[in-house]
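prediction below, plus the sequence it came from.
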Amino acid sequence: MERAAVLAQISAVRHGFFGRAGGVSTGEFASLNVSAAIGDDPDLVAQNRALVERAVGAGALAILKQVHSSRVAILDQVPEASTIAADAAVTATRGIGLAILTADCTPILLADPIAGVLGAAHAGWRGAVDGIIGNTVEAMLSLGAKREDIRVAYGPTISGPNYEVGEQFRADFLALHPGGAHHFDTPDNRPPHFDLPGFVEEQLHAAGIDRVEQVGACTYAHPDRYFSHRYATHNGTRTGRQIAVIGMT
């Protein structure tokens, strides 16, 4: 489990960015796979989720049905597993572990320690482009948070050098974000590569958040440490999902 100093300094907040180590799953899903939707044994997934709950100590995990959208759920209790289709959640209720599952996309954890409002967001390129980050901040504000008090950490995600996207992707992105050409690179005259974490951080600052910290490394470049969907696809295998969690005690 990796933690961010910007969140660890808040005494009432518990959080963690997990990789693939420390669980009970085997084979392609070894070992801390937390997704029950990719072919792993559901009993092993349940055991892995229980390990995460105990490690974080923030309460029961609230796991969304992530659909690469810009939708944000406001939670005052833990929903039944994956019954809410959204890619971010916010809460002002203690005992809920807001959880985000990823395997290359960017997990984002947010906290306003003064208002006691938390958020967690899943930022794939589609959700990030469509405004999931700004929507998450706005949902936190609706619960009483203030921009100047929100602290954010984002975790292990695919990096630009390993995220080849193609010309159509770049054209679609620039149609929505005309000033975003600096997030693309064309190494050795290859197809464009996209800097997802750089775009995520830019969007956080655009939403008025000043205290932002990055945690962890590139998921694709470290398949021994993290699950990476793109790495698995390139190597003809399946992969699990890692989890990021934040909650208040």
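Structure received.

going forward, measure contacts between C-alpha atoms and count neighbours the same way
Fine.

and the lengthiest helix in the chain, what does it pack against?
Secondary structure of the chain per DSSP state H: the longest helix is helix 42-56. For helix 42-56, the elements it packs on are strand 13-17, strand 60-63, judged by 3 or more Cα pairs under 8 Å, 6 or more residues apart in numbering; DSSP states H and E.

pasting the second one now:
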Amino acid sequence: MIAIDRVRMAFTDRHGGVSVEPYGTRNLGGAVGDDPAAVVKNRAATAAGFGLDEVVFMRQVHGADVAYVTAPFGDDPPGLDAVYTDRPGLGIAVLVADCAPVLVADPVAGVVGGAHSGRPGTEAGVVPALVEAMAARGAAPERMVALVGPAACGLCYEVPADLRDRVAARVPETRSATRLGTPALDIRAGIAAQLTRAGVADIRHDDRCTIETPDLYSYRRDRNTGRFAGYIWLTR
């Protein structure tokens, strides 16, 4: 866990829950085929471990829409890929299994947010959209701290050449190649560049590759699997 004044940021892993294989054990994703009761237990235990009474989960759709939140959405969340809040004690969770969870905070203004930024979201600019929305609520990009979480790395995320070229035309820093020299995308590098262009200077990384890290879920590695999460919140 990272603590910056009132801000807390953390990433879960796949251990410490009640789900059975192939979701073992702390799957937090509710739309991957796991027993819903197990997901509820995993989410509740994770929230309790962080001292949170309420957590916002999105219905992530690989887009760039952003919403301000003051409470969880309930059983029918809207399709969103970034949310932010200024309410202390309300957790924001970003579910991933190769996409990047991006956590952003202005500790002075007391505004925190999280974005789900995979290949489509990075291409669409969900992270800059989150920074812009937070700034409209009083946060300042030059004060923001961004933490880019574990994701498929640029040496593992192989894609067709035409897809790499299309994404790199929008975000040049994503252009990459695998260790074998085949076309790839470096989503982390693209997000870092987007944050820099948005005025965020303090960019931090948990640079684990999900594909190469057995303790984390990876859709590309395992296909039928769970989701871990990035959490961000303001303490009371």
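That came in fine, so what should we check first? None of the values given here were measured: they were computed from a predicted structure.

what span of the second structure lines up against the longest helix of the first structure?
Residues 36-50 of the second structure are matched to helix 42-56 of the first structure when aligned by TM-score structural alignment.

skipping its backbone neighbours, what lies nearest the residue nearest the centre of the first structure in space?
The residue lying closest to the centre of the first structure (Cα atoms, centre = their mean) is residue 107, at 1.3 Å. Spatial nearest neighbour of residue 107 of the first structure, excluding adjacent residues (Cα to Cα, 6 or more residues apart in numbering): residue 122 at 5.0 Å.

ok, the one you found - contacts?
Shown in contact with residue 122 of the first structure (Cα atoms under 8 Å, 6 or more residues apart in numbering): 66, 68, 87, 88, 100, 101, 102, 105, 106, 107, 108, 132.

residue 156 of the second structure too?
Counting by Cα under 8 Å, 6+ apart, residue 156 of the second structure has contacts 178, 179, 184, 211.

of the residues you listed, which ones are shared with the first structure?
On the basis of both residues aligned by TM-score structural alignment, their matches' Cα atoms under 8 Å, what survives of the contacts of residue 156 of the second structure in the first structure is 184, 211.

by neighbours, which of the contacts of residue 156 of the second structure wins?
residue 184 (24 neighbours; other Cα atoms under 10 Å).

and that residue, helix, strand or coil?
strand (DSSP: H, G, I helix; E, B strand; the rest coil).

alignment lookup: it to the first structure.
Looks like residue 184 of the second structure aligns to residue 193 there (TM-score structural alignment).

contacts only, for that match.
Contacts for residue 193 of the first structure (Cα under 8 Å, 6+ apart) come out as 160, 161, 162, 163, 164, 165, 166, 184, 185, 186, 187.

can you select the buried ones among the residues you listed for me in ChimeraX?
Per 16 or more other Cα atoms under 10 Å, the buried members of the contacts of residue 193 of the first structure correspond to this ChimeraX selection:
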select :160,161,162,163,164,184,185
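
a markdown table for the contacts of residue 193 of the first structure, including secondary structure and distance to residue 113 of the first structure?
Formatted as a markdown table, those follow (DSSP: H, G, I helix; E, B strand; the rest coil; distance: Cα to Cα, whole Å):
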| residue | secondary structure | distance to residue 113 of the first structure |
| --- | --- | --- |
| 160 | helix | 32 |
| 161 | helix | 35 |
| 162 | helix | 35 |
| 163 | coil | 34 |
| 164 | strand | 38 |
| 165 | coil | 38 |
| 166 | coil | 41 |
| 184 | strand | 35 |
| 185 | strand | 37 |
| 186 | coil | 41 |
| 187 | helix | 42 |
